[in-house]
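Chemist: Got a predicted structure here, sequence first:
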Amino acid sequence: MKTLNYIFEQFSSLAWGLPLLILLVGGGLYLLVRSKFLPFRYVGHAVSVLQGKYDDPNDPGQISHFQALTTALSSTIGMGNIAGVALAISVGGPGAMFWMWVSAIVGMSTKYFTSTLAILYRGKDSEGVVQGGPMYFIMEGLGKHWKPLAVMFSFFGMLGALPVVNVNQLKQAINDIILIPNGVEVSLQSNLVIAFVLVVFTSLVILGGLKRISTMASRLVPSMVLLYFILVMIILAINYTEVPKFLALIVTDAFNADYYPKDESFLGGVLGALILHGIKRGAFSNEAGLGTAPLAHGAAKTDEPVREGLVAMLGPAIDTLVVCTLTALAILVTGVWETTSDNGVSLTANAFQNAMPGYGQYLLMLCVFFFSVSSLFSYAYYGGKCLSFLFGAENKHYYNYLYIASIVLASITEFEAMINFIDGVFALMAIPTMLSTILLAPKVLEASKSYFSRLKTSKNN
């Protein structure tokens, strides 16, 4: 197992080098400036679209704007918000959260562009069904000679959609919160039982296809975000005197890197390593620039690409700026990040237990379960779409077997191995997504200009 950990650690380190950081963050900043901060100027309109004010049942697509966003959020609002944030702080200290904020702000622009492209250049799979996503806007927007980029995204997309981190951390939460405190010995057999239950539960949903997945997501996501929000607000209310101090520390430590290991460096120093660490955890949380969200938003029922881009850009704001910040503050104000060596979901559980002794960790367990299960549904859909592109839609059911096998593997593998594996794969997904998005950016700007001109005309009339 140590060999597996080492291999995935080296894989992640190689993938997350300076070129990727420039492509992901620099590319996102380029899109933000090139659009003259357009996404942020139309947040109100984005909310109106999300509320269904512009829905037309006769538009092409499979699901509503709201269902597309909740399907995308059900994959991003998961262990990245609980285990990912805990990992960011336990390794990098409070300053890591600041760089997660940066990734979210830049990511809002990136998601606007990628999800607009997902509608603007929809293609058809081998069964003639209209589909959207990076592999399709690469082929339809850039042409068939760019197919290697589409194949690269689809291959690594299949791997990136494997739910190994979510399953691993759900297993860890069940062990730490339920089994161990009640005297149940954790073993290979008990972990396999957890995996078996997840396989059965997940199969019942994913075999129903996108309609069932989006319906489940639209019901689960709002309620689980609300529950988590209430619980964290209780923790912050209990420790209200500490909140201003740690909000300030998040900003100051982002440039001091006082809590980051001094023996690690990137771009010539510890601060560079902290920036990379925060951006990496931000990408794991909101997935902006990776290409997963356009797979969901590309299925939205609309003939206006810009509308879906506006809806999609709300994702990083909800996911990272709100949910991840709440998790970070809960960990920081309770002090568990300095008093325990726990990592991942176990660290967050300590924060909840510290603030609400006796029942806090059980309430977190409820949130963890819904966060994890909703992510399982969406990732299965993403992976199936990637396999369909590579091997034909008639073969997409074979992805379910790989998916199920990964659930079992993740239940018996260490957290560090799984997070390094996913980090590395996500990096390789970002390369074709960001390259194609930057190349097609003028098409998005052209569509945006046309859409907002028509919107302004219709309001004046």
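Modeler: Arrived safely, thanks for sending. Residues are numbered from 1 along each chain as shown.
Chemist: make it CA atoms for all contacts and neighbour counts henceforth
Modeler: OK.
Chemist: most centrally placed residue in this protein?
Modeler: Nearest to the mean C-alpha position of the chain, by C-alpha atoms, centre = their mean, lies Thr76 at 2.9 Å.
Chemist: Distance from the chain centre to the longest helix anywhere in the chain, please.
Modeler: When every helix of the chain is counted residue by residue (DSSP state H), the longest turns out to be helix 415-460. Per C-alpha atoms, centre = their mean, to the nearest Å, the displacement of helix 415-460 from the mean C-alpha position of its chain is 14 Å.
Chemist: ditto for stretch 310-327
Modeler: Its chain's average C-alpha position is 10 Å from that of stretch 310-327, according to C-alpha atoms, centre = their mean.
Chemist: Take this one as well and set it beside the first:
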Amino acid sequence: MIFLNLHDAVAQFSSWIWGIPLLILLIGGGFFLFVYSGLVPFRYLGHAVNILRGKYDKHNSPGDLSHYEALSSAIAATVGMGNISGVAIAIATGGPGAIFWMWMSAFVGMATKFFTCSLAIMYRGKDEEGNIKGGPMYVITEGLGKQWKPLAIFFAAAGLIGTLPAFQANQLTQTLIDVFQVKESNVLTSKFLLGITIAIITSLVIFGGIKRIGKVAAKMVPMMVVIYLVTVLTILFLKFDQIPTIFSLIFDDASSGRAVLGGALGTVIITGIKRAAFSNEAGIGTAPMMHGTAKTNEPIREGLVAMLGPAIDTLLVCTLTALAILASGVWQNFEGNGISLTLSSFDNVLPYGLGSVILTICVLIFAFSTLFTYSFYGYSCLSFLTNTKTGKYYNYIYIITIVIASVIKLDFVINLIDSGYALMAIPTVISTLILAPKVKKAANDYFLKLKNNKL
């Protein structure tokens, strides 16, 4: 009874917090930053790639991770279950039109990432041991002043919820249950045992700290993206004739919501924005915590690198997932949700059960890469609220959460994490909008130096 009440309360809160005011703040704020930037950062995408390649790396700069490791770690957190399961949830809940609003959210998200992650370098803090730290909580206290600390505390407290590994653990166990066709009577026990196994594997990496997480992510991310892209492109090749129809369906449903909701356009928009926020995390505040550890003294440089995240995550990977699901046709009559829909879509197109096999491999890599990275976010939030010594205990909470999340219902998990994300977005976007002029001034100076070959 207590769980049922909690389930309903979380669902109601998630529905309420993701109302019009938050959408105005998140998307309206992102659109303002998009326009305010003068689109200048978008003209330097080639320069961002050169930074990523290590052309401007200086190993004696303060920080823990290279530009590449910082982006890889941030992408490891974003290119995960949100791209495989989250897209399926978006289509099942909001119809094909939700994908269009995910795209729109990604475009403004690129500008948001540029500003938030530039600020993460511009206003870094230090813990009591002298280690450099980044993230919205430090941007607020260092950039806005100590009188704004309650807002920083609000972000960190919300971050303890939003960065829990619940969604990844839940959908990873569900994938394995579906693939191995576990009998209904054995599902709960199997999920529990899988949860324990996942927790053990995750602990081997996260207890090694941020540097180990960064090195593991740097190796996993390229491999997982390539395997997944090749698989999805194969599906699209087999269904090539349907691609124009699918795009037409996405655009038509984006303005009507007719596909599954009978014209509930507001739900289509909200669903797309929520799932995009979960996918690329622009404006939420997690990525700045990772990018804030980059080895650099140039805030704009890291902002440019971070801007590539939503492009890779949402515009590329999420789009390919959506096209594969829609091309299969399974989504129209499917009763399930999340990863089960993606699995059925892949199996419907690829022969001999290859879809389940390949997707399972991708899910394992995607889920674990996210599980490894998210632990650092929660650790950072707890360390800010308490101290570094206490913050290290977060990993134990994290591991226990993996086991619990493996056996509870998906809708509760989604509502819980969505609620945490919504609360995190409020201080992140507010502080970014206030400090945006600082970033624009720094950007003008940086691009002038670049033009004059003075970097």
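Modeler: Perfect, I can see it now. Bear in mind that the values here come from a model prediction, so they are computed numbers and not experimental data.
Chemist: Any chance you could compute the TM-score here?
Modeler: The TM-score (TM-score structural alignment, normalised by the length of structure 2) is 0.97; 452 aligned residues with a C-alpha RMSD of 1.3 Å.
Chemist: The residue nearest to the centre of structure 1 pairs with which position in structure 2?
Modeler: With TM-score structural alignment defining the correspondence, Thr76 of structure 1 maps onto Thr78 in structure 2.
Chemist: My guess is that match contacts Glu281. True?
Modeler: Yes: contact between Thr78 of structure 2 and Glu281 holds when scored by C-alpha atoms under 8 Å: they sit 6.9 Å apart.
Chemist: From Leu23 of structure 1, how far out is Leu159 of structure 1?
Modeler: Spatial separation of Leu159 of structure 1 from Leu23 of structure 1 under the definition C-alpha to C-alpha, to the nearest Å is 21 Å.
Chemist: Neighbour count: the two, which is higher?
Modeler: Leu159 (21 against 18; other C-alpha atoms under 10 Å).
Chemist: Disregarding residues adjacent in the polypeptide, which is nearest to that one?
Modeler: Taking C-alpha to C-alpha, 6 or more residues apart in numbering, and ignoring the residues beside it in sequence, Leu159 of structure 1 has Val425 as its nearest neighbour in space, at 6.9 Å.
Chemist: which residues touch the one you found?
Modeler: By C-alpha atoms under 8 Å, 6 or more residues apart in numbering, Val425 of structure 1 lies in contact with Ser12, Ala15, Phe156, Gly157, Leu159, Gly160.
Chemist: And the corresponding residue of structure 2 for the fourth one, which helix or strand is it part of?
Modeler: It refers to Gly157 of structure 1. Counting by TM-score structural alignment, Gly157 of structure 1 lines up with Gly159 in structure 2. According to DSSP states H and E, Gly159 of structure 2 maps onto helix 149-162.
Chemist: now Leu387 of structure 1
Modeler: Taking DSSP H and E as the criterion, the element that holds Leu387 of structure 1 is helix 360-391.
Chemist: Mean deviation, the next helix or strand after that helix versus structure 2?
Modeler: Later in the chain than helix 360-391 of structure 1, the nearest helix or strand by DSSP H and E is helix 398-411. On superposition with structure 2, the mean distance recorded for helix 398-411 of structure 1 (mean C-alpha distance after the TM-score superposition for structure 1) is 1.1 Å.
Chemist: Which position in structure 1 pairs with Tyr123 of structure 2?
Modeler: Under the alignment (TM-score structural alignment), Tyr123 of structure 2 maps onto Tyr121 of structure 1.
Chemist: Average offset of the helix holding Leu387 of structure 1 relative to structure 2?
Modeler: By mean C-alpha distance after the TM-score superposition for structure 1, the fitted helix 360-391 of structure 1 averages 0.5 Å away from its aligned residues in structure 2.
Chemist: quick one: Ile412 of structure 1 from Gln189 of structure 1, how far?
Modeler: Look at Ile412 of structure 1 and Gln189 of structure 1: by C-alpha to C-alpha, they are 9 Å apart.
Chemist: Tell me which of these two has more neighbours.
Modeler: Comparing Ile412 of structure 1 with Gln189 by other C-alpha under 10 Å, the one with more neighbours is Ile412, at 18 against 10.
Chemist: Could you identify the residue of structure 2 that aligns with that one?
Modeler: Using TM-score structural alignment, Ile412 of structure 1 sits opposite Val407 in structure 2.
Chemist: which ones are touching that match?
Modeler: Asn170, Leu188, Lys191, Phe192, Gly195.
Chemist: switch the cut-off to 7 Å
Modeler: If a contact means C-alpha atoms under 7 Å, 6 or more residues apart in numbering, then Val407 of structure 2 has Asn170, Leu188, Lys191, Phe192 as its contacts.
Chemist: And for Gly28 of structure 2, the neighbour number?
Modeler: As a measure of burial, Gly28 of structure 2 has 14 neighbours, counting by other C-alpha under 10 Å.
Chemist: Doesn't it belong to a helix?
Modeler: Yes: using DSSP: H, G, I helix; E, B strand; the rest coil, the secondary structure at Gly28 of structure 2 is a helix.
Chemist: how about it, what's its match in structure 1?
Modeler: In structure 1, the position corresponding to Gly28 of structure 2 is occupied by Gly26, as judged by TM-score structural alignment.
Chemist: contacting residues for that match?
Modeler: Going by C-alpha under 7 Å, 6+ apart, Gly26 of structure 1 touches no other residue.
Chemist: Report the separation between it and Leu440 of structure 1.
Modeler: Look at Gly26 of structure 1 and Leu440 of structure 1: by C-alpha to C-alpha, they are 16 Å apart.
Chemist: if we can go back for a sec, which residue of structure 2 is paired with the residue nearest to Leu159 of structure 1 in the alignment?
Modeler: Matched across to structure 2, Val425 of structure 1 falls on Gly420, judged by TM-score structural alignment.
Chemist: So Val205 of structure 2: helix, strand or coil?
Modeler: Under three-state DSSP, Val205 of structure 2 falls in the helix class.
Chemist: what about it, neighbour count?
Modeler: The local packing count at Val205 of structure 2 equals 18, with neighbours defined by other C-alpha under 10 Å.
Chemist: list the contacts for it?
Modeler: Under the criterion of C-alpha under 7 Å, 6+ apart, the contact list for Val205 of structure 2 reads Arg212, Ile213, Phe372.
Chemist: Just give me how far stretch 139-155 of structure 1 sits from the chain centre.
Modeler: The chain centroid and the centroid of stretch 139-155 of structure 1 are separated by 23 Å under C-alpha atoms, centre = their mean.
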